[in-house]
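1. return a 3D structure for these sequence lines:
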Amino acid sequence: MKKIVSLFLVILFWDPIVSCAQSRKIISQFQDIQGYFNPSLVGYNGTELKSVVRNQWSSLDRNPKSLYLGADLDFANLNGKSDSNVEGKNAVGFSLFSDSHGAFKENQFLLNYSSRIRISKNANLRLGAGVFYQAVRLDGNLLTFEQQNDPRLSPLQGRVSDQQFLDLNLGIALTHANYYIGLSSQRVNSGRISSGDDFIDLVPREQIIQAGYRNSITPNMKVTTDFMFRTWNGGKDILDMNFRVLFKDAFWIGFGHRFDYASSIQTGIQIKKLRFGYIYEIPSISSDLLSGNIQEFMLSYTLFNK
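-> Got it, this is the predicted structure:
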């Protein structure tokens, strides 16, 4: 087992230098779709269905829009386990991420698997892997003036081009009922397996660190704090943090900050197994984001437990 963990860590932090023409996918409520960023965290919150819609309102046509749909299945729940976070050993997850921005439209499909080793009464060591399929479409009729002058994109004007990638995601995490910390690597092979039109260079591998803490302050009040740090060669590092206060297991308020990019106000309600979250995000003046505020909606439903 030590050799397997060591191999995971080597792969996670080995970062070949590649060129790229790729955008990052941003979700402010990242703690609600942990398995998308780290396959080892699939099933951490049990068996659930979840969705996120993110829309950046701006004065431009074809403003950025994102849609996430996902499902996690913890096999312990099928066996009637009341606390799969402690008793479960295996989980699978499926994710669909659709993103459009200007001339580009992208669909991602992920199939993840996680396995857990119980290392104490309340803690698990998790290892995860996921198959990552990405399909990118470029409408050459919608290229901006700057893109038309790009030597790689200019030949694609006036036609629709498609490119597909097949890759692998890996992750490792230490989880507890009250906290978690995880390391993951997305696109381990840097997009070297591809087909279709060749308008995107090798996709950079991205390393991600996630951590969070949640606990009760009083019988009617809980707090959660979550962080996510993302880094890759050729791109700017991104650090996100969210803080929430949950009242009577019924509703929450909070705030978030993406350093150098944006701040957000967060709220949501919880009705038994159903959760609905809303975020209003304001880009920082110093950021290079498009003008216009951003709204994000999250809906999840927990099956079996909780």
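2. make it CA atoms for all contacts and neighbour counts henceforth
-> Fine.
3. list the helices and strands the helix or strand encompassing Phe109 packs on?
-> Assigned by DSSP states H and E, Phe109 falls within strand 104-118. If contacts are counted by 3 or more C-alpha pairs under 8 Å, 6 or more residues apart in numbering; DSSP states H and E, strand 104-118 sits against strand 90-101, strand 123-139.
4. and this one, please, so the two structures can be compared:
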Amino acid sequence: MKWQNAIRDYQLYLKIERGLAKNTIESYSRDLEKLTLFLTENEIDFTPISIDAVTVKEFNYAIAKKINPRSQARIISGLRSFFDYLVFEDYRETNPTDLIEAPKIGRKLPDTLSEDEINELISAIDLSHPQGERNRTILETLYSCGLRVSELITLKISDLFFEEGFIKVTGKGNKERYVPIHFNAQKYITIYIAEIRSQLKPAKSFEDTLFLNRRGKGLTRQMIFTILKELAVKINLNKKISPHTLRHSFATHLLKNGADLRAIQLMLGHESITTTEVYVHLDTSYLKEVVENYHPRK
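-> I've put the predicted structure just below:
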């Protein structure tokens, strides 16, 4: 079995059997390409079936010198998944990564914005600019629903169920969920559709896409990053922010105001509650408040 064929079959498995998103599949594939490049550069003639644990360890040592522990752990995880697939398909009997220990990277707490900082960002939007109303609606929607940027740019008009107070979101692996939407975000979306989007002629295949650029096509992930970055500079916000920062802030603010972690998990579209616990960082003042309010000895 050649590496190219094995990787292609693995990609199909990730897409069809596991329902992973395109970006995730590409990330796994890049990790495998790093391994095959290492084999080529060192003139090591192993196939996916014959490669042994010693060679995979040598590859691990080589990349450890070039990348940070978090990236190294991700690559090891990707390789482990690939070889698990080969074992599952009976191409191999063992996984050569089983004895490789990933570096301990600790828990990375997400960056968040305060409610005042989010209000400042939104207030800094120039509504006299043709895209101002759209950009305000984008930020309100991201923060109101805790969306990933990929979920925002693929949101459709037919996904809006305002009478019920929900929107339908297509998340990772094309999994759909219904998320409550705040009345403020509903108001701004309604205004945007009636006054701004109605003036645009949607390009072919973008007729149902909610957020459009000036050419009537969907927005890119990079455009959303740029909008936020420019607003952060405008208000002198000394934080590195992204659309995901609004998602983290959405979850953190809900939790601090008393929302149930399970409810937040459902709204964020996490399969595991453990993922939500990592997403939502708890500061010490909040934990102290919980004990003071709910401990029977208060």
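5. TM-score for this pair?
-> Remark: TM-score between the superposed chains equals 0.22 [TM-score structural alignment, normalised by the length of the second structure]; 118 aligned residues with a C-alpha RMSD of 6.6 Å.
6. before we move on, the earlier item: among the helices and strands packed on strand 104-118 of the first structure, which is nearest Ile4 of the first structure?
-> Closest to Ile4 of the first structure of those, according to C-alpha to C-alpha: strand 123-139, at 9.3 Å.
7. buried sites along the helix or strand following the closest one?
-> Using DSSP H and E, the helix or strand that follows strand 123-139 of the first structure in sequence is helix 145-148. Of all the residues in helix 145-148 of the first structure, those buried under the rule 16 or more other C-alpha atoms under 10 Å are Gln148.
8. re earlier: select, out of the helices and strands packed on strand 104-118 of the first structure, the one closest to Met298 of the first structure.
-> strand 90-101 (13.6 Å).
9. which residues are contacting that closest one?
-> With contact meaning C-alpha atoms under 8 Å, 6 or more residues apart in numbering, strand 90-101 of the first structure is reached by 25, 35-36, 42-43, 62-76, 105-116.
10. quick one on the thing from earlier: quick one: closest of the helices and strands packed on strand 104-118 of the first structure to Leu49 of the first structure.
-> strand 90-101 (9.8 Å).
11. by how many degrees do that closest one and strand 104-118 diverge?
-> 160 degrees (axes from the mean of the first three to the mean of the last three C-alpha atoms, to 10 degrees).
12. could you give the angle of strand 90-101 of the first structure to strand 123-139?
-> Relative orientation of strand 90-101 of the first structure and strand 123-139, computed by the same axes, to 10 degrees: 30 degrees.
13. check which residues of strand 90-101 of the first structure are buried.
-> Residues of strand 90-101 of the first structure classed as buried by neighbour count (16+ other C-alpha under 10 Å): 90-100.
14. dump the helices and strands packed on strand 104-118 of the first structure into TSV; add distance to Tyr280 of the first structure as well.
-> Output for those, formatted as TSV (distance: least, C-alpha to C-alpha, whole Å):
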stretch	distance to Tyr280 of the first structure
strand 90-101	19
strand 123-139	28
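15. closest one to Asn242 of the first structure among the ones you listed?
-> Of all these, strand 90-101 comes closest under C-alpha to C-alpha, at 21.6 Å.
16. what's the PyMOL syntax to select whichever of the contacts of strand 90-101 of the first structure are buried?
-> Of these, the buried ones can be selected in PyMOL as follows, counting by 16+ other C-alpha under 10 Å:
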select buried, resi 35+36+42+43+64+65+66+67+68+69+70+71+72+73+74+75+76+105+106+107+108+109+110+111+112+113+114+115+116
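17. doesn't Ala123 make contact with Arg116 of the first structure?
-> No - applying C-alpha atoms under 8 Å, one finds Arg116 of the first structure not in contact with Ala123, separated by 9.6 Å.
18. can you pull the contacts of the closest residue to Ser195 of the first structure other than its chain neighbours?
-> Nearest residue to Ser195 of the first structure, sequence neighbours excluded (C-alpha to C-alpha, 6 or more residues apart in numbering): Gln164, at 5.3 Å. Contacts for Gln164 of the first structure (C-alpha under 8 Å, 6+ apart) come out as 133-136, 194-196.
19. how near is Gln164 of the first structure to Gly196 of the first structure?
-> 6 Å (C-alpha to C-alpha, to the nearest Å).
20. ok, now Phe276 of the first structure?
-> 39 Å.
21. again, but for Leu125 of the first structure
-> 39 Å.
22. okay, these two: which has more neighbours?
-> The residue with more neighbours, out of Leu125 of the first structure and Gly196, is Leu125; 19 against 12, by other C-alpha atoms under 10 Å.
23. would you confirm that the more buried one contacts Arg118?
-> Yes - counting by C-alpha under 8 Å, Leu125 of the first structure touches Arg118, with 6.4 Å between them.
24. how many neighbouring residues does Val291 of the second structure have?
-> The tally of other residues near Val291 of the second structure (other C-alpha under 10 Å) stands at 12.
25. so which strand or helix has it?
-> helix 284-294.
26. likewise Val169 of the second structure?
-> Secondary structure (DSSP H and E) places Val169 of the second structure in strand 166-170.
27. just to revisit the earlier point, rebuild the buried residues of strand 90-101 of the first structure as CSV, extending it with distance to Met221 of the first structure.
-> Formatted as CSV, the buried residues of strand 90-101 of the first structure follow (distance: C-alpha to C-alpha, whole Å):
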residue, distance to Met221 of the first structure
Asn90, 31
Ala91, 30
Val92, 31
Gly93, 30
Phe94, 32
Ser95, 31
Leu96, 33
Phe97, 33
Ser98, 35
Asp99, 36
Ser100, 38
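28. before we move on, back to that, closest one to Phe255 of the first structure among the helices and strands packed on strand 104-118 of the first structure?
-> strand 90-101 (24.4 Å).
29. sorry, back to before: which one, of the helices and strands packed on strand 104-118 of the first structure, ends up nearest to Ile209 of the first structure?
-> strand 123-139 (14.3 Å).
30. tell me what that closest one is packed against?
-> Counting by 3+ C-alpha pairs under 8 Å, 6+ apart, strand 123-139 of the first structure packs on strand 104-118, strand 160-176.
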